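Visitor: Return atomic coordinates for the entry below.
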Amino acid sequence: MSRVCALTGKKAMVGNNVSHAMNKTKRKFSVNLVKKRFYLPEEDRWITLRVAASTIKTINKNGIAAVLKQAKANGFIK
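Guide: Okay, the predicted model is just below:
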């Protein structure tokens, strides 16, 4: 299972570890994914999604229905 947010498509970023001597080595910034259940009152059911912590904040702000609608528009959900 890849580490990608189910609603926003966020993936790992690549950057550098920088030492005190300014030596640079490649590293990966992983996404903070959480397995979370959401209740859909329109469909009267629960769904389980792997979403980023920042996506959970967006869902709390805008609502799950609005975020699902936007994810469908962006092509992350079929």
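Visitor: C-alpha from now on. contacts and neighbour counts both.
Guide: OK.
Visitor: show me where this protein has helices.
Guide: Using DSSP state H, the helices of the chain run over residues 53-62, 64-74.
Visitor: now the strands for the protein?
Guide: 13-18, 24-29, 33-40, 45-52 (DSSP state E).
Visitor: Could you dump the ones you listed into a markdown table and include distance to Lys72?
Guide: Shown next, in a markdown table, are those (distance: least, CA to CA, whole Å):
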| stretch | distance to Lys72 |
| --- | --- |
| strand 13-18 | 24 |
| strand 24-29 | 26 |
| strand 33-40 | 15 |
| strand 45-52 | 14 |
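Visitor: this one next, for a side-by-side:
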Amino acid sequence: MSRRCELTGKGVQTGNLVSHSNRKTRTRFLPNLVNVTLTSDILARAVRLRVSAAALRSVEHRGGLDAFLAKARDEELSQNARELKRDIAKKQAAAAQA
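Guide: Below you'll find the model as predicted:
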């Protein structure tokens, strides 16, 4: 399991810890990933994703998982999230036709 957010693509960053005496030691800054179950209103089912805490706030701010995925770029999404976005788009198109 990689240390990468499935919705925003946020991953591990590297940098230096700088002491008071200005000594630099390399370190890894890990994203704050949490396992969450989000519900898709259009698909009427729950989806388990591993997302960062910041992405979780963004999902709530945009009005839910469906609205977040509609605006998200495919390059940032994981394969699982891309398939979910495609399923939501298909369901919306079918509902618009009927």
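Visitor: just to revisit the earlier point, to Gly15 of structure 1, which of the helices of structure 1 lies closest?
Guide: Across these, Gly15 of structure 1 has its closest neighbour in helix 53-62 (20.0 Å, CA to CA).
Visitor: Might one say that Leu33 of structure 1 is in contact with Ser54?
Guide: No - applying CA atoms under 8 Å as the test, Leu33 of structure 1 and Ser54 come out as separate, 9.1 Å apart.
Visitor: More neighbours: these two, which one.
Guide: Legend: neighbour count by other CA atoms under 10 Å for Leu33 of structure 1 and Ser54, higher for Leu33 (20 against 15).
Visitor: Tell me which of the strands of structure 1 sits nearest to Gly75 of structure 1.
Guide: Between the strands of structure 1, strand 45-52 lies closest to Gly75 of structure 1; by CA to CA that is 15.5 Å.
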